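Undergrad: A predicted structure for the sequence below; I have some questions about it.
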Amino acid sequence: MTALGDLIEIDDRTVLVLGQGLDVEHGRPDVANALVHRAGDTLVLVDTGVTTAFRSALRKAADRVGPWSRALVLTTHGHLDHVGNNDLADELGVPAEHRVPALDLDQMRDPVSYWVRAFDRIAGLTPLPEPSALADRVVSLFQPLRPFGATTRTYEELPLERIRIGSHRFTGWTFAEGAVRVLRSQGHCAGHVVVHLRDCGVLHLSDEGNGPCGAMADADQLKIQTVLGAAAVLFEEGEAALLTDGHTFTVRRGAEAVPYLDGLLEQATALQAAALGLTADSARVRPGAFTTRYAQAVAGLGVGGANPSAMFTAMMAVNQLRELGLRPESAGSDAPWSRPASLRNPGPEPR
């Protein structure tokens, strides 16, 4: 059994700081894992979680991997459970740099609006409070929330680099003389990046591995699946040796990583097949009824992911309908979804 702030020592200069799962009913925020690494004389913090207890754990991990004389804080994406202690960069007593994805700035500045958008999409599909009230409640769990510090800048203010790792080509940014590679992925949400630590072989997926189907309104299923496939190749080629992420409280070493990543891709295709079967017999689909049956399919397939709940399953269901090419016919909470009429009734073959 793990607890918030527990440390997994990867090597003498790399530590995974463990977070915790979300429990809205009992007022407990989820806290994402953070990676703490020393590259030469640079302390590297990949995400900062949230809560004062986790902040203390980060300081403990930073002391363990020392000594260091400068700091680099990297935010993988703007979700609350990853950014709450970002101003720690200002308190380390050394020159510091903090980078965040430009596409996630709006949600970091106004997380309530971001979550209202998420909950508006599932209003009426599963029993939940009114979207704005629920968004206020969720955001209130993540306190203190300090996503910005004195040195915060976006990655996109730096020149974009072409980064080759093994047979793969990525775009992103490198730090610490190439020892730290930030790779654009943008699947879990609009600005998401993953981090590769060259010298210890850690590939930190953050939340790109949060189950086979993204839940958020700005998730991109193709990009999630693409980065999972690319990650598997890095392990097969020996370019990565250890896999970490934002919500699996473990380190997957060597041969464990590829079957795990392949399993996520297999779940993605199985879920899409299940969703296709649920919509095959009707030109119009009620999202409420689809969500109920989709939840049954998720349970039957044993699909997990971070913080499994009816709320996140409903969010996945809406994304799955969009993946199949369906669109709502009106703005009602349970208005029918359908494919374009020209595809349902193609008419006579052209001469």
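TA: Nice, thanks for sending it over.
Undergrad: going by C-alpha atoms from here, please, whenever you check contacts or count neighbours.
TA: Will do.
Undergrad: ok, the residue nearest the centre of the chain - contacts?
TA: For the chain, the residue whose C-alpha lies nearest the mean C-alpha position (CA atoms, centre = their mean) is Asp207; its distance is 2.5 Å. Applying CA atoms under 8 Å, 6 or more residues apart in numbering, we find Asp207 in contact with His188, Asp245, Gly246, His247.
Undergrad: one more: Leu88?
TA: Applying CA under 8 Å, 6+ apart, the residues near Leu88 are Arg55, Gly149.
Undergrad: the longest strand along the chain packs against which elements?
TA: Criterion DSSP state E: the longest strand present in the chain is strand 168-175. Strand 168-175 is packed against strand 161-165, strand 180-184, with contacts defined by 3 or more CA pairs under 8 Å, 6 or more residues apart in numbering; DSSP states H and E.
Undergrad: what is the burial count for Gly178?
TA: Gly178 sits with 14 neighbouring residues when counted by other CA atoms under 10 Å.
Undergrad: and the longest strand of the chain with strand 180-184, angle?
TA: Taking axes from the mean of the first three to the mean of the last three CA atoms, to 10 degrees, strand 168-175 and strand 180-184 form an angle of 120 degrees between their directions.
Undergrad: would you state the strands of the stretch 151-300 of the chain in chain order?
TA: 152-154, 161-165, 168-175, 180-184, 193-197, 202-204, 242-244, 252-253, 284-285 (DSSP state E, counting those that start in this stretch).
Undergrad: another one to put next to it:
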Amino acid sequence: MTALGELIEIDDRTALVLGQGLHLERDQPDVANALVHRVGDTLVIVDTGVTESFRTALREATGRVGPWSRALLLTTHGHPDHVGNNDLADELGVPVEHYVPAPDIDQMLDPAQYWVQSFHRIAGLSPLPAPSALAGKMLALFQPMRPFGVTTRAYEERPLEPIRIGSLRFAGWTFADGAVRVLRSQGHCAGHVIVHLRDCGVLHLSDEGNGPCGAMIDADQLKIQTVLGAACRLFEEKEATLLTDGHTFALRRGSDAVAYLDGLLDQATALQAAALGVIGESRQVRPSAFATGYAKAFAELEVGGANPNAMFTAMVAVNQLRELGLRPESPTADDGPWSRPALRNPGPADPGTRAGSDGPG
């Protein structure tokens, strides 16, 4: 059992500061793990979590990695459990650079809007409060919320770089003469990045490794699974030796990391097969019925994820419906039926289909 703010020392200049899980019924916010690393005279902090107690632990960890005279704060994405203490950058007393993903700035400025939209998708799928009430209740847990500092700017203000690691090619940004690599991933949410620390071999997936399928309104299942596959290759080629993430409180090394990542990919394919089984031969399903069957598949397949609960399972279920090509028949009904669009060939009166027509050129 881990405690909030507990430290896992990776080496004499790198440490993982552990967060905690989400428990809405106990009014406990989830707090993301943070990485602290020193390269030369530069302190690197990856994410800052949330809550005053985690802030204190993170600040203490910065003193455990050796002397530094500059600082670099990297935000992996804009969710509250990762950004609440970002103004810590203003208190370090040294020149600081702080970067956040541009696609996530809107949700950092107005998290309520982002989460209300997210929860609207699952209205009627589970016995949860109304979307605005649920968003308010959840966000009230993540206090104080200080996602910006004086030096905050977007990664995208820097030129995008081609980054080669082993046989793989990424796009992103490098710091500290290439010792710190920020790689665009954008699966868990629209702006997500992952971080590779070259000198200590750490690959930090942040929330791309939360589970086999993404829950967020702006999640991209293909990108999540592509990132997991690329991470496997980095470990197989020994370009990375230690896997960390935002919400599992462990270090995974070498072949153990590969087995873990392969397991997530296997779960993704198994869940899609289970989802097809829930839908069956019908071309129509109500999200509440699908979510119930999908949650049962989660349990039977022993799929966990970072924060297993009914709310996130319902959010994943809606994403899975869309992934399988179903769409709501009514945009306003909370639990109206979803179905696949009817497929047809264009009729003879449709543009570009008359005899002798070459169609659009």
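TA: Received it, and whenever you're ready, just let me know what you need. These figures come from a predicted structure and were not determined experimentally.
Undergrad: rewinding a little: and the longest strand of the first structure, how far from the second structure on average?
TA: Following the fit onto the second structure, the mean deviation recorded for strand 168-175 of the first structure is 0.2 Å by mean CA distance after the TM-score superposition for the first structure.
Undergrad: how far away is the residue lying closest to Ala102 of the first structure once chain neighbours are set aside from Leu103 of the first structure?
TA: Leaving aside its sequence neighbours, Ala102 of the first structure sits nearest to Thr154 (CA to CA, 6 or more residues apart in numbering; 5.4 Å). In this structure, Thr154 of the first structure and Leu103 of the first structure are 9 Å apart, going by CA to CA, to the nearest Å.
Undergrad: check Ala96 of the first structure too.
TA: Here the criterion is CA to CA. By it, Ala96 of the first structure lies 22 Å from Leu103 of the first structure.
Undergrad: what about these two, which has more around it?
TA: Ala96 (21 against 18).
Undergrad: what segments of the second structure are helices?
TA: Ranges of helices in the second structure, per DSSP state H, are 52-62, 80-83, 105-109, 111-120, 131-139, 221-236, 254-279, 287-300, 310-323.
Undergrad: how about the ones you listed in TSV, adding distance to Arg26 of the second structure and mean neighbour count?
TA: As requested, these are arranged in TSV below (distance: least, CA to CA, whole Å; neighbours: other CA atoms under 10 Å):
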stretch	distance to Arg26 of the second structure	mean neighbour count
helix 52-62	17	18
helix 80-83	16	26
helix 105-109	25	16
helix 111-120	20	18
helix 131-139	11	17
helix 221-236	30	19
helix 254-279	29	17
helix 287-300	22	19
helix 310-323	15	21
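Undergrad: can you lay out the ones you listed as CSV showing distance to Thr332 of the second structure?
TA: Output for the helices of the second structure, formatted as CSV (distance: least, CA to CA, whole Å):
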stretch, distance to Thr332 of the second structure
helix 52-62, 41
helix 80-83, 29
helix 105-109, 24
helix 111-120, 10
helix 131-139, 14
helix 221-236, 25
helix 254-279, 22
helix 287-300, 13
helix 310-323, 15
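Undergrad: between the ones you listed, which gets nearest to Gly347 of the second structure?
TA: helix 310-323 (27.4 Å; CA to CA).
Undergrad: and the closest one, what does it pack against?
TA: For helix 310-323 of the second structure, the packing partners by 3+ CA pairs under 8 Å, 6+ apart come out as helix 287-300.
Undergrad: the helix it packs on vs the first structure, average distance?
TA: Once superposed with the first structure, the aligned residues differ from helix 287-300 of the second structure by a mean of 0.5 Å; criterion: mean CA distance after the TM-score superposition for the first structure.
Undergrad: that helix to helix 254-279, inter-axis angle?
TA: Using the same axes, to 10 degrees: helix 287-300 of the second structure against helix 254-279 is 140 degrees.
Undergrad: contacting residues for the residue lying closest to Arg293 of the first structure once chain neighbours are set aside?
TA: Taking CA to CA, 6+ apart as the measure, Arg293 of the first structure lies nearest to Leu278, with 7.5 Å between them; neighbours along the chain are not counted. Residues counted as contacts of Leu278 of the first structure (CA under 8 Å, 6+ apart) are Phe290, Arg293, Tyr294.
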